[in-house]
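[1] Sequence first, predicted model second:
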Amino acid sequence: MSVMYLLISISIAVAIGFFIAFVRAVRSGQYEDDYTPSVRMLFDDELKKPEPTTKNPNKQP
């Protein structure tokens, strides 16, 4: 029976730890922007810049 008390106390401590982490993430603004991630994939191709052409350093102009 003492093992049950130990497991319950450990699970409550873990749950409190996850709750504190969640509250800290919410207060720091982690979940503020819920619109941009859903639209970002639609405009992903426009954000990529074309790769610059590399010049041959050994070739004289």
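    In hand now; what should we look at? Quick caveat: nothing in here was measured; it's all calculated off a predicted structure.

[2] use CA for all of it now, contacts and neighbours both
    Fine.

[3] Need the three-state assignment for Arg24.
    Of the three states, Arg24 takes helix under DSSP: H, G, I helix; E, B strand; the rest coil.

[4] Okay, one more to line up with it:
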Amino acid sequence: MTIIFLLIGISLLVALTFLGAFLWAVRSGQYEDTYTPAVRMLFEDADSDKNP
């Protein structure tokens, strides 16, 4: 029975860690530009003729 309580505690700790990392990423601006990555491949690079 104690192993169940231990596993629940560990899983809550892992879940809170991932929640904290997600909130940190949102607050630091990781998800602000959602348009540019989708169309980046459509723009022609200036270095595209130099790289074979």
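    That came through fine. Nothing here was measured: the structure is a model prediction, and the numbers come from that model.

[5] now what about the TM-score between them?
    In this superposition the chains share a TM-score of 0.87, using TM-score structural alignment, normalised by the length of the second structure; 49 aligned residues with a Cα RMSD of 1.0 Å.

[6] so Asp34 of the first structure is in which element?
    Asp34 of the first structure belongs to no helix or strand when assigned by DSSP states H and E.

[7] Then the one 4 residues further on?
    The secondary structure element spanning Ser38 of the first structure is helix 36-40 (assigned by DSSP H and E).

[8] Tell me roughly how far that helix lies from the second structure on average.
    Comparing helix 36-40 of the first structure with its match in the second structure after superposition yields a mean distance of 0.5 Å (mean Cα distance after the TM-score superposition for the first structure).

[9] Name the helix or strand for Leu6 of the first structure, please.
    Short version, using DSSP H and E: Leu6 of the first structure is in helix 2-27.

[10] Tell me the gap between that helix and the middle of its chain.
    Offset of helix 2-27 of the first structure from its chain centre (Cα atoms, centre = their mean, to the nearest Å): 22 Å.

[11] after superposition, how close is it to the second structure?
    Mean for helix 2-27 of the first structure is 0.2 Å (mean Cα distance after the TM-score superposition for the first structure).
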